[in-house]
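Student: Give the three-dimensional model of this entry:
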Amino acid sequence: MSLTAMERRSAVYGNYICHTFQGGSWADRSPLHDAAFQGRLLSLKTLIAQGFNVNLVTTDRVSALHEACLGGHVACAKLLLENGAHVNAVTIDGITPLFNACCSGSVACVNMLLEFGAKPQVGNHLASPIHEAVKRGHRECMEVLLAHGVDIDQEDLQYGTLLYVACMYQRTDCVKKLLELGANVNAGKRLDTPLHAAARKSSAEIVILLADYGANLKCRNAEFKCALDLAIPNSKVEQALLLREGPASLAQLCRLCIRKRLGRSCLYTVHKLHLPEPLENFLLHR
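Tutor: Alright, predicted model coming up:
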């Protein structure tokens, strides 16, 4: 296995990769696993025709479908699924094929898995696919899962809400889309809000975005600190927060009020109000 492939696996399976040279968790990998991960469709077909069980797993319960999705090989994933691969198979680390597809950023694999019955939203005992998509900045994967009913304010015990993760990892595109779709701007990880995360990461653009969508600048976390307390002195983040510290403008208050009234459907229902284009664009933060 090449170092590159090893590094890609390490991104998902963490410490498991260290066992590769110790006869551990990867020692029992089958030719089916290798063909799936490397995207060798013809070899995969041959192995299946020879009678290899598509649901064969390693001691860590990694299946060939996990590998195909980690490599982003949609044709291999489809072949495995058509031959009975378990779409919701779970490793001992709580990882599903959908999680791996989100890790690789393969929208095609995500759609394929959902077509075959993958669960878009998982319980807290499993690794969250959509949180992984946001963490890595794979916005399209995130949007597909949201369109399939994943709660936009779903909070992961380890990572917090999707918006919080997007702010922590400075995924501006994901932040914008989540806010457009009506994510709760103040819901983060326990008492820590997305604004706390953005200030801590010195992300001025994200701080401004959150403030424009109504983030509460006075929220205090478990350490009783507000976002301004976390900003680097004389930084752009501090300047942005200080500029917004006073009362909001009447225009901003009206925008927040209307958006709150429309709820999460704002992005779609505002067009039905037949407003002048400049006003519509203002409400939609364009």
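Student: contacts, neighbours, all on C-alpha from now
Tutor: OK.
Student: Which parts of the stretch 101-250 of the chain are helices?
Tutor: 107-115, 129-135, 139-147, 162-168, 172-180, 194-200, 204-212, 227-230, 236-243, 250-262 (DSSP state H, counting those that start in this stretch).
Student: Adding distance to S25 and mean neighbour count as columns, could you present those helices in JSON lines?
Tutor: Converted to JSON lines, these look like this (distance: least, Cα to Cα, whole Å; neighbours: other Cα atoms under 10 Å):
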{"stretch": "helix 107-115", "distance to S25": "25", "mean neighbour count": "20"}
{"stretch": "helix 129-135", "distance to S25": "23", "mean neighbour count": "27"}
{"stretch": "helix 139-147", "distance to S25": "29", "mean neighbour count": "20"}
{"stretch": "helix 162-168", "distance to S25": "30", "mean neighbour count": "28"}
{"stretch": "helix 172-180", "distance to S25": "34", "mean neighbour count": "19"}
{"stretch": "helix 194-200", "distance to S25": "36", "mean neighbour count": "27"}
{"stretch": "helix 204-212", "distance to S25": "41", "mean neighbour count": "20"}
{"stretch": "helix 227-230", "distance to S25": "42", "mean neighbour count": "20"}
{"stretch": "helix 236-243", "distance to S25": "45", "mean neighbour count": "17"}
{"stretch": "helix 250-262", "distance to S25": "50", "mean neighbour count": "14"}
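Student: one more to put side by side:
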Amino acid sequence: MVLGQAVNMSLMDISKIFSLLQPKEEDEDNEQCQALINAVSSDNVTLLSELLPQESYRRSINARSGWGVPVTPLRSAAALGHLRCLELLLEHGAEIDSLDVKAQTPLFTAVSGKHLDCVVALLKAGADPNGSQYNNCSPVLTAAREGDLQVLRELLRFGAEVDAKTKVPEWASSATACRGPLYISAVYGHLDCFKLLLLHGANPNYNCTDETLLARIKQPKTVLEVCLRYGCGVEYIQLLVDFGADVFLPTLIIDKTTKQKEALVLLLKERVCPKTLMSQTRLAIRRHLPFANKEPVIDCLDVPLILRNYLKHETSEHI
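Tutor: Okay, the predicted model is just below:
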């Protein structure tokens, strides 16, 4: 009997959830919005260009339609990667950072779909490269996880936060909330993304600084500690060292769970041997450059090309 009541309650709750996801009555009558979305879905640029100049359709350009997760025409174009439709919608006044029920912006869906051309178009039109503050994730975190180097480069070029953090409620806070794009790109094995983040100013000693989280986490780990612990490879350790990570910060526990002996040897060597003057000079110069867009600034420096390349970590110290 009790089990039957539990099942009935569960079915009732599910019905309520699905009823919330269904379109509202006023949305069901919005034929103009649905017509726009249909044109976008079929990538029918000709039809869309005929509809948008009409006032009734233009009024519906930011409306949401569809069962389950109602979306705007722009969000649909971004998710599908239909660039010309997306550009037409922007030309006719589509709201660029409109949110769906999951607090995802069109840019976020374009990044998730790996639609580089749509990502660039949205960023050039003024989309927030950090996505929505109400979404637990961000475009940069998504690109770092997926290893999408080109998308990540564009996001950072347009000013996305390089040390973006996941946004979780206090009750769900854990060590995972301390992990930014640099950590994510390492554990997923995306070395190119890892280096790109460092080149754009990611903190090589990245760690949690949020007092609320620190009160709940006994031993938050730096990126260097995590890379050592989970065997991310000596290349990651070398990059962190080159970009100024504090080699004395991690508490080294050498036991059978340490997966990368070569990386550990490198770190111990760095603790014994001080950095060269050239390495220290590079770090000092990069710290004084603007936080974003370091490479264009370096290219304008009146120094030999080989030194500019060294500042961009494209040349070794042995020059």
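Student: TM between them?
Tutor: After superposition, the two chains reach a TM-score of 0.72 (TM-score structural alignment, normalised by the length of the first structure), with 262 aligned residues with a Cα RMSD of 3.7 Å.
Student: on that earlier part again, can you lay out the helices of the stretch 101-250 of the first structure as TSV showing distance to C219 of the first structure?
Tutor: Below are these laid out as TSV (distance: least, Cα to Cα, whole Å):
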stretch	distance to C219 of the first structure
helix 107-115	36
helix 129-135	24
helix 139-147	27
helix 162-168	14
helix 172-180	18
helix 194-200	9
helix 204-212	12
helix 227-230	8
helix 236-243	13
helix 250-262	18
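Student: residues contacting L152 of the second structure?
Tutor: 140, 143-144, 193 (Cα atoms under 8 Å, 6 or more residues apart in numbering).
Student: Grab the nearest non-local neighbour of the counterpart of L123 of the second structure in the first structure.
Tutor: Here L123 of the second structure is matched to L114 in the first structure, going by TM-score structural alignment. Of all residues not flanking L114 of the first structure in the chain, P120 sits nearest, at 7.1 Å (Cα to Cα, 6 or more residues apart in numbering).
Student: How many neighbouring residues does the one you found have?
Tutor: A count of nearby residues for P120 of the first structure, using other Cα atoms under 10 Å, gives 22.
Student: Could you report the separation of the aligned residue in the second structure for V237 of the first structure from V45 of the second structure?
Tutor: Alignment note (TM-score structural alignment): V237 of the first structure maps to A263 of the second structure. Going from A263 of the second structure to V45 of the second structure by Cα to Cα, to the nearest Å gives 53 Å.
Student: so what's G126 of the second structure up against?
Tutor: Here G126 of the second structure is in contact with I96 (criterion: Cα under 8 Å, 6+ apart).
Student: quick one: it from K16 of the second structure, how far?
Tutor: 38 Å.
Student: go on, T109 of the second structure?
Tutor: 27 Å.
Student: Between the two, which is the more surrounded one?
Tutor: The neighbour comparison of T109 of the second structure against K16 (other Cα under 10 Å) goes to T109, with 23 against 11.
Student: Thought L239 was touching the match of V237 of the first structure, still the case?
Tutor: No: assessed by Cα atoms under 8 Å, A263 of the second structure is found out of contact with L239, at 11.3 Å.
Student: So which residue is smack in the middle of the second structure?
Tutor: With distances taken as Cα atoms, centre = their mean, the residue of the second structure nearest its centroid is V140 (1.4 Å).
Student: can I assume that residue is in contact with R157?
Tutor: No: when contacts are counted by Cα under 8 Å, V140 of the second structure is not listed as touching R157 (11.4 Å).
Student: pull the longest helix from the second structure.
Tutor: helix 2-21 (DSSP state H).
Student: Now do the same contact list for L224 of the second structure.
Tutor: 204-205, 237, 240, 245, 250.
Student: Aligned to it, what sits in the first structure?
Tutor: That one, L224 of the second structure, aligns with L195 by TM-score structural alignment.
Student: measure its match to C167 of the first structure for me?
Tutor: L195 of the first structure sits 8 Å away from C167 of the first structure when distances are taken as Cα to Cα.
Student: burial of I61 of the second structure, as a residue count?
Tutor: 24.
Student: Would you check how far apart the residue nearest to it when sequence neighbours are not counted and L86 of the second structure are?
Tutor: In this structure, I61 of the second structure finds its nearest non-sequential neighbour in A94, 6.0 Å apart by Cα to Cα, 6+ apart. Going from A94 of the second structure to L86 of the second structure by Cα to Cα gives 9 Å.
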